[in-house]
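> Sequence and predicted structure, then a few things I'm wondering about:
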Amino acid sequence: MITVIGLGFVGLTTALGFAEKGFTVYGIDIDEKKVNQLIEGELPFHEPHLAEKLKYHLNNNFFITDDLQHASSTSELIIYCVGTPNDKNGKVDLSYIFHSLEQTLSLQELKDKYRLLLIKSTVPPSTLETKIKPFVESFNVKIGKEIGIASNPEFLREGNAWDDFINPDRIVIGIDEEDKKGFTLINKYYKPFHSPIFSVTPNTAEFIKYLSNTLLSTLISFSNEQSMLAHTLGNIEIAKAFEVLQLDKRWFTTDKSKPVNMAKYVYPGCGFGGYCLPKDTQALLTLNKELQLTPSILEGVVLTNQKIKTFLLEKIKKEVDKEEVIGILGLAFKPNSDDVRESPSKEFIEKLYDEGYRNIIAYDPLAINNFKSNFNYNIKYAKSLHDTIEKSSTLIVLCQWEEFILQKDRLKEKKLFDFRYCLGY
């Protein structure tokens, strides 16, 4: 049996994914509103496939409970999927992990047989070795004998989380080589996924997660930096240039008909957003500085992610009168998601308003309610794409929703700024 602590985007996907493979899973979360929604079979956020999987597995082999004692005492594997937000200085806040570990380790039943504590939450390299292990040991347990502790980073993309979990390209486990019981358990629960399992040191596992996300943010910022040069030089077909760039055979697998998916990150836009890339890039930057290193590339990545928004805003200021009605197309940070955290649209709307643009109407197929509840902006919201087009004199595409792409001819009837380069040349 498995207990998953934290039923957000990562935790719920993890719990339902193991349930799909036939394991019994307990889910625990401290957010009562979220828990009540899940008990009713409702998803508290949008993520394809999870709603139907929740309804299928709920109370069959996935059980939501507030009884940590029962869940933990009957589970071999306890997975921590709690939040690790950054503080105002960019340092990762580990308090949710320590609180969850304390609650678990305070249970006497936890010591009656070996259990593996699996940290799936994203934490900076060396966290498990230097912070979590000493904390666990302070509860008078013997790591490797009574309790196992390991890092198991997630590689889930919002909008594709279910497929990423069920069909992983790799499973990374950071565990001490001496902990044979822990590795046996890992193999037992991950064997049905038929994916390569890489057993590495805990530091290495944590490092791999940050390598993954900061490389993606670097690719995006590189593309945006070059797009600013292209705009400034003029007469450059930016979208076509990047699409031709990706025809280089080094972007392809051995099957040349299938481009490498990572190539899509080498493409200009209006900056990266969401929860993971901004948070993890800033966290790794902060860690470098704490160690008195000079992370010039990461500093440039963060700086470019801000500069691209200012640069694109200047284009709007030169071409759009302040009395015009501006239609913002896309409020989520990416398509197939209702997540508005660090959304480029947030900053664009703020900057436009600060510059005196007061006639703003926004539309998104999924994220309007989330955007309204998170940000109190004095703008209007459209009920449909048609409504937005009809009421706007200028349109700004900030998220590459398929609906926008399918209606590109209609969008081009208005003054159009395609800041995602998704509507063709």
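Yes, it's here.
> Only C-alpha atoms from now on, for both contacts and neighbour counts.
Fine.
> Which positions within the longest helix belonging to the chain qualify as buried?
Secondary structure of the chain per DSSP state H: the longest helix is helix 202-233. Under the neighbour-count criterion of 16 or more other CA atoms under 10 Å, helix 202-233 has 202-207, 209-210, 213-225, 227-228 buried.
> Give the other helices and strands that that helix contacts.
Applying 3 or more CA pairs under 8 Å, 6 or more residues apart in numbering; DSSP states H and E, one finds that helix 202-233 contacts strand 147-151, strand 171-174, helix 276-290, helix 296-319.
> The first one vs helix 202-233, what angle?
Relative orientation of strand 147-151 versus helix 202-233 (axes from the mean of the first three to the mean of the last three CA atoms, to 10 degrees): 20 degrees.
> for the chain, what spans make up the strands?
2-5, 25-28, 62-64, 77-80, 115-119, 147-151, 171-174, 197-200, 326-329, 360-363, 380-381, 394-397, 415-418 (DSSP state E).
> and the fourth one, which residues are buried?
By 16+ other CA under 10 Å, the buried positions in strand 77-80 come out as 77-80.
> for the last one, same thing?
Across strand 415-418, burial judged by 16+ other CA under 10 Å covers 416-418.
> And it, how far out from the chain middle?
The chain centre lies 28 Å from the centre of strand 415-418; the measure is CA atoms, centre = their mean, to the nearest Å.
> try it against this one:
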Amino acid sequence: MRITVLGTGYLGATHAAAMAEMGFEVMGVDVDEAKLEALAAGVLPFHEPGLGELVRKHVESGRLRFTSDYALAGEFGDVHFVGVGTPQRAGSYAADMTFVDSAVTSIAQHATHDAVIVGKSTVPVGSARRLRALAKDNAPEGVDVDLVWNPEFLREGHGVEDTLRPDRMVLGLPGHGSTGDGDRANDSRLEAILREVYAPQLEAQTPLIVTDYETAELVKVAANSFLATKISFINSLSELTEAVGGDIRTLADAIGMDERIGRKFLNAGVGFGGGCLPKDIRALRARASELGLDQSVRFLVEIDDINVRRRDHTVGVVTDMLGGSIMGRQVAVLGAAFKPESDDVRDSPALDIAARLHSIGADVHVYDPKANANAAKRYPRVDYVDSLPQAVARAEVVVLLTEWDEFRSMTPEQLAPLVKTRQILDGRNVLDPVQWEQAGWTYRALGRKG
């Protein structure tokens, strides 16, 4: 089989390169000619460890090519993966399905032979059945185009690994469930095609869940909503520990030892961001509202609110560390990406906090190993510098907001000769407080009393 991947952003480019690595001939399809030219030259428009090398390897091998021509893609591909974006709709919390609808319509219209469309984009529940009808309505006469829903579970910074060695796979088929069309023979055919595509993963004993469209659509947003809930839960408790003198890290360790809870995603800090968690919990709220089920997910409103309050709280702690006066004060912000090993600044708490500090008069100097350029496009008014020493030079407080290894491994002795005042706020709870305090620094961390 030959594979196309519709959309060459983070999800699409990663999936296309991974499919080529698995031995398929792959065609990446996008409307952005500049992006396609860069990818064809082996240049990524974003940072993802290991992906650039994989793209270059398979562009050179001939397994991976790129085009903006849907007619060429329709003739080429047997399985068409949809990996275009579903951003938050302007003026609403709902997902914007414009790009998904366009991709499905275009590839169906240009299919020259029977094909399967595989949805990987994160969409509101109920979309897959509508998209299947859209594909069938637009396919040429005599050409069968069907649809499977196969949500992605990529973690930025681990995208290649998560595609080649996923922790689970989910297939949503049209005949499953109470709302299915009941054609189990067709379901078996579609499942067999996807099993052939994913044969290496299945041979490696990756768990496979075969279900209905609706469950498959909900899996990704449900997972992200649960992770967001864990993060906001520990952050809400960190407000208590900070007020009464407790230590949120010890508390997280203690409750994380309960195997029903687990330690992951219980790191208190400035909160979550990126292109998935904030968008997905809001889209789930919007879809529930459309279905008349607002009360069922009302807790997500507070999850979102807790997350945003962390940014206000962090600005307040920095202000307190500066004696209540922030105008003209020198602040070093370490990190702009929403997480390490990524240059993604969408809804980044680090960049938002830097912007808020600047807006109330601080002289802010931001350094991120990979995200400076993207951050400058989003918020150009702060000063972006090219190194850690430049960021902390003459700083009256150093604020660690993205836990890059470079920042986790820095030492108080390394920074002491550069700063004006030995004060640091550990917004991710990744530094050793004893080490910094013994070196004569004022150390603050979210969730610990200052």
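Structure received. Note that the structure is predicted; figures quoted are calculated from it, not measured.
> TM-score of the superposition?
Once superposed, chain against chain, the TM-score is 0.91 (TM-score structural alignment, normalised by the length of structure 1); 407 aligned residues with a CA RMSD of 1.9 Å.
> Tabulate the helices and strands packed on helix 202-233 of structure 1 in JSON lines, adding columns for distance to Trp401 of structure 1.
Formatted as JSON lines, those follow (distance: least, CA to CA, whole Å):
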{"stretch": "strand 147-151", "distance to Trp401 of structure 1": "35"}
{"stretch": "strand 171-174", "distance to Trp401 of structure 1": "30"}
{"stretch": "helix 276-290", "distance to Trp401 of structure 1": "20"}
{"stretch": "helix 296-319", "distance to Trp401 of structure 1": "19"}
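> do you know which of these lies nearest Asp339 of structure 1?
Nearest to Asp339 of structure 1 among those is helix 276-290 (11.4 Å), distances taken as CA to CA.
> So what angle separates the directions of the closest one and helix 296-319?
Helix 276-290 of structure 1 and helix 296-319 are oriented at 130 degrees to each other (the same axes, to 10 degrees).
> ok, average deviation of helix 276-290 of structure 1 from structure 2?
Its aligned residues in structure 2 lie a mean 0.9 Å from helix 276-290 of structure 1 after superposition (mean CA distance after the TM-score superposition for structure 1).
> List the buried residues in that helix.
The neighbour-count check on helix 276-290 of structure 1 (16+ other CA under 10 Å) flags 276-287 as buried.
> Please tabulate those in CSV, including the columns distance to Ile143 of structure 1.
Putting the buried residues of helix 276-290 of structure 1 into CSV (distance: CA to CA, whole Å) gives the following:
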residue, distance to Ile143 of structure 1
Cys276, 30
Leu277, 32
Pro278, 34
Lys279, 30
Asp280, 28
Thr281, 31
Gln282, 32
Ala283, 28
Leu284, 28
Leu285, 31
Thr286, 30
Leu287, 27
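> Looking at the residues you listed, which is nearest Leu12 of structure 1?
For the buried residues of helix 276-290 of structure 1, the residue nearest Leu12 of structure 1 by CA to CA is Cys276; the value is 16.6 Å.
> residues touching the closest residue to that closest one other than its chain neighbours, list them.
Spatial nearest neighbour of Cys276 of structure 1, chain neighbours left out: Asn213 (7.3 Å); criterion: CA to CA, 6 or more residues apart in numbering. Applying CA atoms under 8 Å, 6 or more residues apart in numbering to Asn213 of structure 1 gives the contacts 276-277, 280-281.
> With Lys220 of structure 2 instead?
When contacts are counted by CA under 8 Å, 6+ apart, Lys220 of structure 2 touches 122, 151-153.
> Among the residues you listed, which one has the most neighbours?
Highest neighbour count within these, by other CA atoms under 10 Å: Thr122, with 29 neighbours.
> Check whether that residue really touches Trp149, as I assumed.
No. Assessed by CA atoms under 8 Å, Thr122 of structure 2 is found out of contact with Trp149, at 9.9 Å.
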